[in-house]
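Asks: Okay, predicted coordinates and the sequence, questions at the end:
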Amino acid sequence: MFTRSELEIKTTAELKDLCRRYGLKPTGNAGYKVSYITSLMAFPAIALHQMNEGKGLRRLTFDAYQNIGTALDQMNSPTDE
């Protein structure tokens, strides 16, 4: 995901936007960059751990991918009108 040095050069507003994108809350006081950095650094490990335990997001089966593809093909694409 991100290295600590990549996160430390970002502004507090940019870190806040990243946390909002991934649905994360800052750890501690939201006024400090380190609160957002801590949450963003822990996010991938926690997500993988929950995935292995069967919580949260799950891996799709090949059949599910095919069904999604079929549904998208049937919906076609929007027109300019």
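Replies: Everything's here; your move.

Asks: When you work out contacts or count neighbours from here on, use the C-alpha atoms and nothing else.
Replies: Noted.

Asks: on contacts alone, who are the packing partners of the helix of greatest length in the chain?
Replies: In the chain, assigned by DSSP state H, the helix with the most residues is helix 33-53. In terms of contacts (3 or more CA pairs under 8 Å, 6 or more residues apart in numbering; DSSP states H and E), helix 33-53 is packed against helix 4-8, helix 12-22.

Asks: Any chance of those in TSV with mean neighbour count and distance to Glu53 as columns?
Replies: Shown next, in TSV, are those (neighbours: other CA atoms under 10 Å; distance: least, CA to CA, whole Å):
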stretch	mean neighbour count	distance to Glu53
helix 4-8	13	27
helix 12-22	15	20
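
Asks: alright, now check it against this:
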Amino acid sequence: MMIRNYEQKCKAIERAIGALQIEGREIIEKCFFEQKRDKGINELDLRIPKSSYDFHKNQAIDTVTFILKAAAVI
């Protein structure tokens, strides 16, 4: 039962991340899955200005949080 719940939560997270725009998806993946620091992501990996980076990151986190709350995952 616990493994099934875990699998369902993982699938919900994958779907929520898949619903993001490309920039938001890349930021979330690098921040939370690859554990990279914000400065390295926006300056080295994505090469976008800090203001755009902050906007995309905040929007991505809000979107994923909303989707997971609606799905009763968190």
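Replies: Perfect, thanks for sending it. Bear in mind that the values here come from a model prediction, so they are computed numbers and not experimental data.

Asks: List the TM-score for the superposed pair.
Replies: Overlay of the two chains. TM-score (TM-score structural alignment, normalised by the length of structure 2): 0.30; 31 aligned residues with a CA RMSD of 2.6 Å.

Asks: Only the buried residues of the longest helix of structure 1, if you could.
Replies: 33-37, 39-40, 43 (16 or more other CA atoms under 10 Å).

Asks: Which residue, other than its chain neighbours, is closest to Ile17 of structure 2?
Replies: Nearest-residue entry for Ile17 of structure 2: Arg25, 5.9 Å, with adjacent residues in sequence omitted and distances by CA to CA, 6 or more residues apart in numbering.

Asks: which ones are touching that neighbour?
Replies: Under the criterion of CA atoms under 8 Å, 6 or more residues apart in numbering, the contact list for Arg25 of structure 2 reads 17-18, 60.

Asks: Kindly reformat the helices and strands packed on helix 33-53 of structure 1 as a markdown table containing distance to Gly69 of structure 1.
Replies: Formatted as a markdown table, these follow (distance: least, CA to CA, whole Å):
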| stretch | distance to Gly69 of structure 1 |
| --- | --- |
| helix 4-8 | 35 |
| helix 12-22 | 25 |
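
Asks: that older thread, just the buried ones out of the contacts of Arg25 of structure 2, please.
Replies: Neighbour counting over the contacts of Arg25 of structure 2 (16+ other CA under 10 Å) leaves 17, 60 as the buried ones.

Asks: Which one of the contacts of Arg25 of structure 2 is nearest to Arg4 of structure 2?
Replies: Nearest to Arg4 of structure 2 among the contacts of Arg25 of structure 2 is Ile17, at 20.0 Å by CA to CA.

Asks: got a list of what that closest one touches?
Replies: Here Ile17 of structure 2 is in contact with 25, 28, 64 (CA under 8 Å, 6+ apart).
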